[in-house]
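> Here is a sequence with its predicted model. Questions after.
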Amino acid sequence: MSTPQTQNAWLATAKGEPSEVLQLDESVPVPKLNCGEVLVKVQATALNPIGYKIMTLFPNFLIKRPYIPEHDLAGIIVDANGTEFQNGDEVFGFIPPQPSLKAHSGTLAQYTRISASHVVRRPINITPTQAAGIPVAALTAYQALFNVAHLKPEQHVFINGGSTSVGAFAIQFAKAIGCNVTVSASGRNEAFVRSLGADGFFDYTTGPLHARLASNPPSSKYHVFFETVGLLDLSLYTHSESYLTPGGTFVSVGAVESKAYEVSYIGKLLWTVFLHPRWLGGTKRTYKMIMVDNKRKDLEIVAQHVRDGKIKPLVDSVFAFENVLKAYERIMTSRATGKVVVRVDPEAE
């Protein structure tokens, strides 16, 4: 079947909340390809916090609107465009924010263009709606633990925010190499994180986590502390000598709320983690920040873990394409355990 000239796609038309600025357009041109790109018929996509934060935080002079939001996808290649893929290959991957916004071509659409280096073949033991929620969150977790913190088998790791998508994948990756994993989450999510393999659990709602860890440090200190929630309170890092081994690494996804853009917070972050020397009382532990890198070799490793059953997909809920606004309502509650997925193709599993 030939590819149409136009398609249905959701457009972010202005700066604001998804419910205010997203519009479904039924006559958006199907994108043309550059060398090295493939055209994918999108079966499913998953929402990410960065998606609605770009909508709500970035002014028009930084981002040209309208644009098609979102980044994760699972789909079928309909124009391999001379790459190593074939038409009909079922793939998954993600479009990084910068090229997505530059091309105004995201994944909340029936068709999207994507670099062939940013997709891999979908494991046959998962469905498109399961695969769509893997790339961004799983790659962030994998790269934070192994490329940044260099986690080793049988080490001890603490994951702050074990019920987040990134945290839940991190639990599985750490357990896959035999690590002892302790996590924090709200009490209602304890069963969920333990089902993924968590050995120890802290309910963060019962008191300041840094105070509880510092006053009652573990008998075996953690080699890696992975902060997946968004480090607005720097106390978890400044008290980390009490619970992180000498030479241990504190890895954070960084501050992800609007406070991250306030000058006062940025100044405090720079002083605390980068400018305050240890010999003047600075924290004697290494702080690193993870920014996901769309490396095909890492996505291939993630895909192999899925094929081997070491990593399972994490789907909180699936919404129809026309119900995208309800999908954003769900992810913006911050209560989803797993990915919020949008089924773009109604026939996709």
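Arrived safely.

> Could you use CA atoms for every contact and neighbour count after this?
OK.

> wait, what's in contact with the residue nearest in space to the middle of the chain?
By Cα atoms, centre = their mean, the chain has its centre lying nearest to residue 137, at 2.9 Å. By Cα atoms under 8 Å, 6 or more residues apart in numbering, the contact set of residue 137 is 165-166, 169.

> okay, pairing it with this:
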Amino acid sequence: MSTPTTQKAWIVERMGHPSKALTFHSDWPVPSEIPYNHVLVKIQAAALNPVGYKVMQIAPNLIAKRPLIAEYDFSGVVEKKNGTEFEIGDSVFGFVPLPLHSKTKQGTLAEYVLISGTCVTKRPSNVDAIHAAGLTLTGLTAYQCLFTDAQLETGQTVFIYGGSTSVGLFAIQIAKARGIKVVASASGRNEELVKKMGADEFIDYTKEPIHKYLTSHPPETKFDAIIDAYGLSDPSLYTNSPVYLAPGGVFISTAPVPHSLSMKEVGNFTKTAAAMKWPCWLGGIPRKFKVADVHESKADLEVFRALVAEGKVVGVVDSVYELEDSLKAYERLMSSKATGKVVVRIDKSLEVSSTV
């Protein structure tokens, strides 16, 4: 059966809330030319990411280079190939890195995606397409936070703020697989899940601001790294960190950007930006601050895939929506109530099983 020339796709056309930024097209072109070391994947499922709606809301069209297909994560089947190790019909999962997203205008809320072979790997047989759809972007982010940014080693300790977020859940599992002690925070309703993923200690952030709790209950041995998996705009966890973060430790935030354009959020972000850049010799915080910058790495992707294949890392799916209902999927993600990935099913023949 020949590949169609057009496809259904959600296109980001303007800045704003997803309901205003996105337009559904049923005749968007399918790439016809396959560059060397690229594959055309027929997408089975895609997963939403907070960075998707945040970029929609804060990045002007000129910077974001719109219009372009929305989102980054996918699972699917190789439809065409050129010079890669993949064969037509291979089940795969992968992601569109943010720099490539704006450059190529390829995204995953569509029926097809053209992507470099370095951003794709074979889907292990122990993972279905729904769960595989949400593995790559947040999984690689967690992996690179732990071992590229923090350079953690076996026997060290990490504190993960936002343990029930997608990045947080992956970070917990990956850290435990490498023999790293994990202290994680989330709301009390997610305590069981966070502990199930492997957290050694749990803190309910809803009972008391987390920086106040850690200041009054400092760990016996200071953390070697703190990973803010939620994307705090409030700088308090960082500015108080010398009490609970080791002198050589590093504070890593996935995206310390405003969650809205409210005065409070923008004000907190401004304070965080100032704290990040203010030098120690002028009274700044004597701890490193890094912003997670997930990048394509075939080596990292294959290590992560091996952890998934061995069953040491599993994806958690919060909910599944149809392609036509993607705006409802964004509503779920933006409610801050999602635990794990919000997935969009594109191949309607896929069965939706349990979430974990």
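Noted; the coordinates are in hand. Owing to the predicted nature of the structure, the values given are computational and were not obtained by experimental measurement.

> Got a TM-score for the two of them?
For this chain pair, the superposition-based TM-score is 0.94 by TM-score structural alignment, normalised by the length of the first structure; 348 aligned residues with a Cα RMSD of 2.0 Å.

> before we move on, the earlier item: give the aligned range of whatever helix or strand the residue nearest to the centre of the first structure lives in in the second structure.
Per DSSP states H and E: residue 137 of the first structure is located in helix 135-142. Across the second structure, the stretch matching helix 135-142 of the first structure (TM-score structural alignment) is residues 136-143.

> Can you give me the buried ones in stretch 92-99 of the second structure?
Within stretch 92-99 of the second structure, the residues that count as buried by 16 or more other Cα atoms under 10 Å are 92-98.

> thinking again about what came up before, measure the residue nearest to the centre of the first structure to residue 34 of the first structure for me?
Using Cα to Cα, to the nearest Å, residue 137 of the first structure is found at 27 Å from residue 34 of the first structure.

> Repeat that for residue 245 of the first structure.
49 Å.

> What ranges does the stretch 201-349 of the first structure have for its helices?
Remark: helices assigned in the stretch 201-349 of the first structure by DSSP state H, counting those that start in this stretch are 209-215, 235-238, 263-270, 296-307, 324-331.

> before we move on, the earlier item: how big's the offset between the match of helix 135-142 of the first structure and the first structure?
Mean deviation of stretch 136-143 of the second structure relative to the first structure after superposition (mean Cα distance after the TM-score superposition for the first structure): 0.5 Å.

> Let me see the contact set for the corresponding residue of the second structure for residue 302 of the first structure.
In the second structure, residue 302 of the first structure lines up with residue 304, judged by TM-score structural alignment. If a contact means Cα under 8 Å, 6+ apart, then residue 304 of the second structure has 139-140, 143 as its contacts.

> If you rank these by neighbours, which is first?
residue 139 (27 neighbours; other Cα atoms under 10 Å).

> host element of the closest residue to that one other than its chain neighbours?
Among residues not flanking residue 139 of the second structure along the chain, residue 170 sits closest, at 5.7 Å (Cα to Cα, 6 or more residues apart in numbering). For residue 170 of the second structure, the host element (DSSP H and E) is helix 166-177.

> buried residues in that helix?
In terms of neighbour count (16+ other Cα under 10 Å), helix 166-177 of the second structure has its buried residues at 166-176.

> Likewise for stretch 210-218 of the first structure?
For stretch 210-218 of the first structure, the neighbour count (16+ other Cα under 10 Å) marks 210, 213-214, 217 as buried.

> contact partners of it?
235-236, 239-240, 242-243.

> Can you tell me which of those are buried?
236, 239-240, 242-243.

> Now do the contacts for the residue mapped onto residue 194 of the first structure from the second structure.
Counting by TM-score structural alignment, residue 194 of the first structure corresponds to residue 195 in the second structure. Going by Cα under 8 Å, 6+ apart, residue 195 of the second structure touches 201-202.

> mind checking which of the helices of the stretch 201-349 of the first structure is nearest residue 2 of the first structure?
Closest approach to residue 2 of the first structure among the helices of the stretch 201-349 of the first structure (Cα to Cα): helix 324-331, 26.7 Å.

> Relative to the second structure, which residues correspond to the closest one?
Mapped onto the second structure using TM-score structural alignment, helix 324-331 of the first structure spans residues 326-333.

> what's the burial count for the nearest residue to residue 307 of the second structure once chain neighbours are set aside?
In space, and not counting its chain neighbours, residue 307 of the second structure is closest to residue 313: 5.6 Å by Cα to Cα, 6+ apart. Burial of residue 313 of the second structure is recorded as 23 neighbouring residues (other Cα under 10 Å).

> Next: the one 3 residues further on.
A total of 25 residues lie near residue 316 of the second structure under the criterion other Cα under 10 Å.

> before we move on, the earlier item: residue in the first structure matching the residue nearest to residue 307 of the second structure?
Under the alignment (TM-score structural alignment), residue 313 of the second structure pairs with residue 311 in the first structure.

> what ranges do the strands span in the stretch 151-300 of the second structure?
Here the stretch 151-300 of the second structure has its strands, by DSSP state E, counting those that start in this stretch, at 157-161, 181-186, 201-204, 223-228, 245-253, 288-291.
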